[in-house]
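*Asks:* A structural model of the following input is requested.
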Amino acid sequence: MPRFSVIVPAYRVQAYLHACLDSVLNQSFKDYEIIVVDDCSPDACGSIADEYAARDPRVGVVHLPRNEGLGPARNAGLSRAVGDYLLFLDGDDTFTPEALQTIADRLETTGGPDVLVYDYARAYWSGESVRNTFARCLTESGPASFRLADRPELLKVLMVVWNKAYRREFVEAEGFTFPPGYYEDTPWTYPVLMSAGSIAVLDAVCVAYRQRRRGNILSTTTRRHFDVFDQYDRVFAFIDARPELAVWRPVMFRRMLDHFSTLFTSRGRLPRGTRAQFFRRARAHCARHRSAGAAVPRRARLRHALFRLGAHRTYRALWAGQRACRGVRRAATAARRAVRAAALQLHYRLQLCLPLRPAEAVFAAYWNRGYTCSPAALEATARALVPGLRTAWICRPEDAHTVPGATRVLHPGTAAYWTALARSRYLVNNVNFDRRLVKRRGQIMVQTHHGTPLKTMGTDLVHRPAAAGTMDFGQLLRNIDKWDFSLSANQHSTLVWERTYPSRYTTLEYGSPRNDVFHRTRPEEIARLRARLAVPEGSTALLYAPTHRDYRRGPHHPLDLEQFVRVLGPRFVVLVRSHYLDTAPRATAGRAPHPQIIDVGDHPSVEELCLASDALVTDYSSLMFDYVNLDRPVVLFLEDRQAYEAARGTYFDLEAFPPGAVSRSQEELHEIFATDHWRGPRSAQRRAAFRARFCPYDDGHAAERVVRRVFLGDTSGLPLPVSSGGRRPSGVPRQVTVREYTNG
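*Replies:* As a prediction, the model looks like this:
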């Protein structure tokens, strides 16, 4: 008897069925059976299911002789199921990685409830993933299991069958089956939740709910949407047969009216000319099932009253008026924005006519994110070394807390922002400023860049459309022409920047200011950083920081983190840092927290994460060039090198000259750590050679050299770089020593 029976109805989903079944078979948890029900699908669903069944004995197939619909197809799967728990998965949806293990663990910790409700995310064709709006209802605080009366807010979560695990003995004892017709989930989910003796929740995304552009049954225009009336009749018949459930009658009445209203106002569902009939049916159901005591939110009272009265024309008129008002509000908002933008640009043009302020400097980084990278190092150093200098930092409101108190905060798109850009003498950024910025005579612009280039950059992307995307190269060149200084960490960077960003700026090959902190942070400060990140004392912390993939629209997470930490053992923790361009959910988002996986994607300083870690696992990220300053191990995970090289390209062969051990698959990565090769003598030799080539000036004084040259005009008294042999990187955490790294 398997732990899970996964029932997959399949009808016209041949394009998605492979992904659906693979998402089950690729789970690390293996104690399950899959029952695919071919609902007499006219496409290749049946043959696809048979192919999987021939390859894997856990896959069984039921071929229905005629098309029955989703409910009867699920019933056919139910009759074959023998697992402890029943899970349903539509043929065009998928389980997330580790979903079954997460569900199994939660069932164990909650004592085997009748029903476990877990979360889902809507998955769009573009790669975008949006978590359930009511995820807050699935918080795991409070009792491990409960009755629906203890947490009625669960009814706000989408009432579908596939976001729950059901104890099979409970389902069979209650005699639950699916009815025919549309909205077959309704008379299943409500009765199941109302009658369950114990319910538990799992605050983790376990199902990717595919949002198909066309072909979704419930978005088709058909009279079968009238089936909703029969389905609610079944719900109320269930309540009437069980007097102890009478308390739920007002709640179901309100839910029914909300459902009717959604169908009535949804475009493309009810055929033309049937709305009046739908409304009459809805009114009849209101009269039949009306219940006193239904608590209706104020915003829904008028809507419910019109349904009960059968005021079809009034409802439609109000609905049309509401839509018109929304359109007017949108137009008014757009007009206000246009007027404000024009006023701000007029303000900026006026400010350009006023004198420059020679003692003011504006800094920004990463398209107006928080206080970070080389601009932050230069801002702090300039404030300390330049008498009378007033500094400002451009950032989004949500990042303002990262800016030091002595530094003025500027929010993008405000009058103060445009004033600062127009009148400040110094402008410092690691990307380009707003394209509308007019470079004035006397202004000094410093481009710090954000790392040593491994991947192709600038004008080298002209012939790489997958990486360049919609880049405007003409605008790029106009932006470059505004630079006065370009910072470089090494000769490699200098040669790349001057070729790919061609203009008349002056290159300052002084080292990377953002790396100064690696040579100045004391061991006790590192210990405090680790404590703030909740790194257990005595453990080895690996920073996993993959870079962005231009050839993919969504984030790329090739490393199975749960499997990785299982192989590493309890002494390790992994700090997961997704790339800032990957705005979709991160590698750990939506999953149950793992004690050895710490999501640090929102931490404002990657430099602090480097200091707090014992080793770096990355791929093509420029972070490796900074990290070797710490003289701590670097491990490369290059599982998609061919694809990355084809789409983006690199300036040198990273496998031929790496900063440490190299893996090309997760199995090789496991072996590197299992054999201690990650910190062996060969890795130390590679790291030393890499550091000597790419970090010749990183000695803790790069920011000072830049500030003295740019802000103070000092070209003679600059501090000379310390030779690599005389440098001492910041102290490594207690449990791993420099000697261990060097000697393996």
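*Asks:* when you work out contacts or count neighbours from here on, use the C-alpha atoms and nothing else.
*Replies:* Fine.
*Asks:* tell me which residues in stretch 388-403 are buried?
*Replies:* Residues 390, 391, 392, 393, 394, 395, 396, 399, 400, 403 are the ones in stretch 388-403 that count as buried (16 or more other C-alpha atoms under 10 Å).
*Asks:* now the residues you listed as TSV including distance to residue 360?
*Replies:* Listed next are these as TSV, based on distance: C-alpha to C-alpha, whole Å:
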residue	distance to residue 360
390	5
391	6
392	8
393	11
394	13
395	17
396	20
399	22
400	19
403	17
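*Asks:* tell me the one of those nearest residue 589?
*Replies:* Taking C-alpha to C-alpha as the measure, residue 589 sits nearest to residue 399 out of the buried residues of stretch 388-403, at 20.9 Å.
*Asks:* need the contact list for that closest one.
*Replies:* 369, 370, 371 (C-alpha atoms under 8 Å, 6 or more residues apart in numbering).
*Asks:* so what's the second one up against?
*Replies:* The reference is to residue 370. Contacts of residue 370 (C-alpha under 8 Å, 6+ apart): 395, 396, 399, 400, 402, 403, 604.
*Asks:* try 7 Å
*Replies:* Residues near residue 370 by C-alpha atoms under 7 Å, 6 or more residues apart in numbering: 395, 399, 400, 402, 604.
*Asks:* after the one helix or strand residue 166 maps to comes which helix or strand?
*Replies:* If you go by DSSP states H and E, residue 166 is part of strand 164-167. Using DSSP H and E, the helix or strand that follows strand 164-167 in sequence is helix 168-174.
*Asks:* and this one, so I can compare the two:
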Amino acid sequence: MTLLSIVLPAYRVQGYLRECLDSILDQGFGDVELIAVDDRSPDHCGEILDEYAARDARVRVLHLAQNVGLGEARNVGLAQATGEYVWFVDTDDTLTPGSLETVARALHQQAPDVLIVDFKRTYPIGRPRRSRLRRSFAAAVGPNGADLQARPNLIKTIHTVWNKIVRRDLLAKLDLRFAPGWYEDVSWTYPLLVGAERIFTLEEVCYAYRQRRQGAITRTVNPRHLEVFSHWERAWELIDRQGGRADPIRPVLFARMIWHLMQTVGNTERLPPNLRRHSFLRTADMFARYLPAGGFAPPRGADGLRYRLVARRAWRSYAALQAVRRAQRSLRGALDSGLRERAGSGSRPGLLARAYYRLQRSLPLDENLAGYAAYWYREVSCNPAAVEQAARRLAPHVRGMWMIGRDAAGTVPAGTVHVVEGTRAYYRLLARAKYLVNNVNFPDFVRKRPGQVHLQTHHGTPVKAMGLDEQRFPAGERHNFAALLRRSDRWDFSVSANAHSTEVWERAYPCAFESLETGSPRNDRLARAGAAESAAARAALGVPEDETVVLYMPTSRPEPLTLPPFDPAALAAALGPRGRVLVRGRLVPGADSPDPHVQDVSGYPVVEDLYLASDILVSDYSSVIFDFAVLDRPIVLYVPDWAQYRAARGASLDVLEHAPGPVAGTFAELVSLLAEDRANASSERRAAFRDRFCAWEDGHAAERVVRRVFLGEQVTPPRPVPPR
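*Replies:* So this is what the prediction gives:
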């Protein structure tokens, strides 16, 4: 018999699912089965689970025909479990390294009914914090464990199921299943703890519980929080079926119930105002209904006062007390916000500019005005430019206007309507435009108005760590991640070029935007291009038709890393007399070579022309590999510093595992690859790369964005693009 069955229900967790699966499967522990339940998730969870199952025999995937909710999804997984023990893990959390061996050792040595493990809380920003369970774990336990009568403080541990490993036979004996609805853990955990005779605790931190900014029910205002009452009623019903086992600890259970209900009633983050009095009175009803026969002594302090107010059904006094506590929290929040404002004042506009911006924000929005920006106001390009071009055709009633920095004002294409950063027209556009479109974030001083729509297009498929993921790497030490989240909270829509991008954006920027799975608008031109467009691009660059052109386009490196050795003249010589090397990128060694077969195109304004003019791309961890792959032409990765780059900058993708072509670890290998005409040797890998990352690039990505954002239409990801 397998020792441990891990049950993983998955619903709308695509940004975290891979991390969860890796935390389990990469531990190398064999005596485990992982039963993943796709609860009819509308995102890519099902595909991710199938991908892991295809390469790991320990994984079984159950795809449900309809969404049934977390509790019933767990029941479905439990019904398929064969392990001696079962562990219900939430798919947005992770197991800590080595935890499976630690748990297995405890299960073998102690043979518990229930093993409770310690955990840590992880946050969007900042270091994890270990739980306070050690206080409950401190009591001595004999070789046969203990039940709740011996250790009643265990009732005060968190009621979630994910830090409890349970003997499967005990669940069958207690006929314990999850009930539907929110707070389903309540009506499972407490009957389980009452029924268990051998409870052991493990002080090692085995579980990392993610405190999410989005998606957590505890941060959702919804009448469904009232379902907590039904689950407590069910918990008492199941406990009473066990006879008198709970009698000695009934006062502790009762106190825990009232404490838990008070976390919900009157909570402005959970219940709408019209239900708070109702929930308080239901709590008072529960108090009277389940009050132990011997009475109940409330604790001292503020909590004790709240217990007494509930017992007296004193709603007005209770509401007043809660209002005082909220006011205290609000004051602390206001003080913190003021400190943040002063900390960021160095990048804010001047006093007159701020006043003018505030004045303009008090005036009506222009419902038919869109403001566009790209790369910190440096140019008119990338996805915003493609969206604007499509909007001219599909939504001509929406006027487009670009925001350009003072230094870049002279490079704006002729006929482009624009405003210059820092002018009155600039602040007026930010304040009055209905739509604001950017491939990076707008400055901190920008305040999103009610009715404004922010479209974040991004600027490529991510290989490097982005957003909050950067916190784990040295390159992220200089970032203000709290400010990053405030900027990203303005997004209404986030464009995704592929499923990988969607996963990364939702994890790295945990905000309430809608993911637009459209493909990359800037690649529409590449997807539609043919021989004529390539010939025109070569002509614009002065490249003869019969030359073999290699484009070298590396990504930048964080300090202290530098670009790897590169000799474009030697590479051009390896191509033969009809070879040419185009070099794009600041600080590329040898870019200024006098060799007539080397051409520095770092200042060339239209990067798509460079792709179309090239036969082969040499790059590394840059998003250009995803763009160039749309053309289905050979790509070579030159990655001598992969280990160092990954350690310093981080990566959201193992670029070597998914390489679209040959990989060169030294410059000599790169020269050899091109000299021997082996750049196209991995066409199967390129096809797999295109299937994974370019499946939506059909030339209509910008159109889909415009239809959803400007016209309000519903759009779906396109079907996979057939081979070129």
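*Asks:* TM-score for the pair, please.
*Replies:* Aligned and superposed, the two chains score 0.50 in TM-score terms (TM-score structural alignment, normalised by the length of the second structure); 379 aligned residues with a C-alpha RMSD of 2.1 Å.
*Asks:* returning to what we had before: which of the contacts of residue 370 of the first structure fall in helices?
*Replies:* If you go by DSSP state H, the contacts of residue 370 of the first structure have nothing in helices.
*Asks:* what's the closest of the residues you listed to residue 429 of the first structure?
*Replies:* residue 395 (11.6 Å).
*Asks:* contact partners for the closest one?
*Replies:* 364, 368, 369, 370, 410, 411, 412.
*Asks:* so which residues make contact with stretch 443-461 of the first structure?
*Replies:* Residues outside stretch 443-461 of the first structure that contact it (C-alpha under 7 Å, 6+ apart) are 373-375, 425-431, 467-468, 482-487, 489, 493, 500-501, 622-623, 625, 648-651.
*Asks:* ok, back up a step: can I get the contacts of residue 395 of the first structure in JSON lines with distance to residue 476 of the first structure and secondary structure?
*Replies:* Output for the contacts of residue 395 of the first structure, formatted as JSON lines (distance: C-alpha to C-alpha, whole Å; DSSP: H, G, I helix; E, B strand; the rest coil):
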{"residue": "364", "distance to residue 476 of the first structure": "18", "secondary structure": "strand"}
{"residue": "368", "distance to residue 476 of the first structure": "18", "secondary structure": "coil"}
{"residue": "369", "distance to residue 476 of the first structure": "20", "secondary structure": "coil"}
{"residue": "370", "distance to residue 476 of the first structure": "23", "secondary structure": "coil"}
{"residue": "410", "distance to residue 476 of the first structure": "24", "secondary structure": "strand"}
{"residue": "411", "distance to residue 476 of the first structure": "24", "secondary structure": "coil"}
{"residue": "412", "distance to residue 476 of the first structure": "20", "secondary structure": "coil"}
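*Asks:* could you identify the most distant pair in those residues?
*Replies:* Across the contacts of residue 395 of the first structure, the longest distance by C-alpha to C-alpha is 12.3 Å; it joins 370 and 412.
*Asks:* output the contacting helices and strands for the strand holding residue 166 of the first structure.
*Replies:* On a contact count with 3 or more C-alpha pairs under 7 Å, 6 or more residues apart in numbering; DSSP states H and E, strand 164-167 of the first structure meets strand 85-88, strand 115-124.
*Asks:* dump those to TSV, plus distance to residue 442 of the first structure and mean neighbour count.
*Replies:* Shown next, in TSV, are those (distance: least, C-alpha to C-alpha, whole Å; neighbours: other C-alpha atoms under 10 Å):
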stretch	distance to residue 442 of the first structure	mean neighbour count
strand 85-88	68	24
strand 115-124	49	22
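*Asks:* mind putting the ones you listed in CSV, distance to residue 549 of the first structure included?
*Replies:* Output for those, formatted as CSV (distance: least, C-alpha to C-alpha, whole Å):
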stretch, distance to residue 549 of the first structure
strand 85-88, 33
strand 115-124, 19
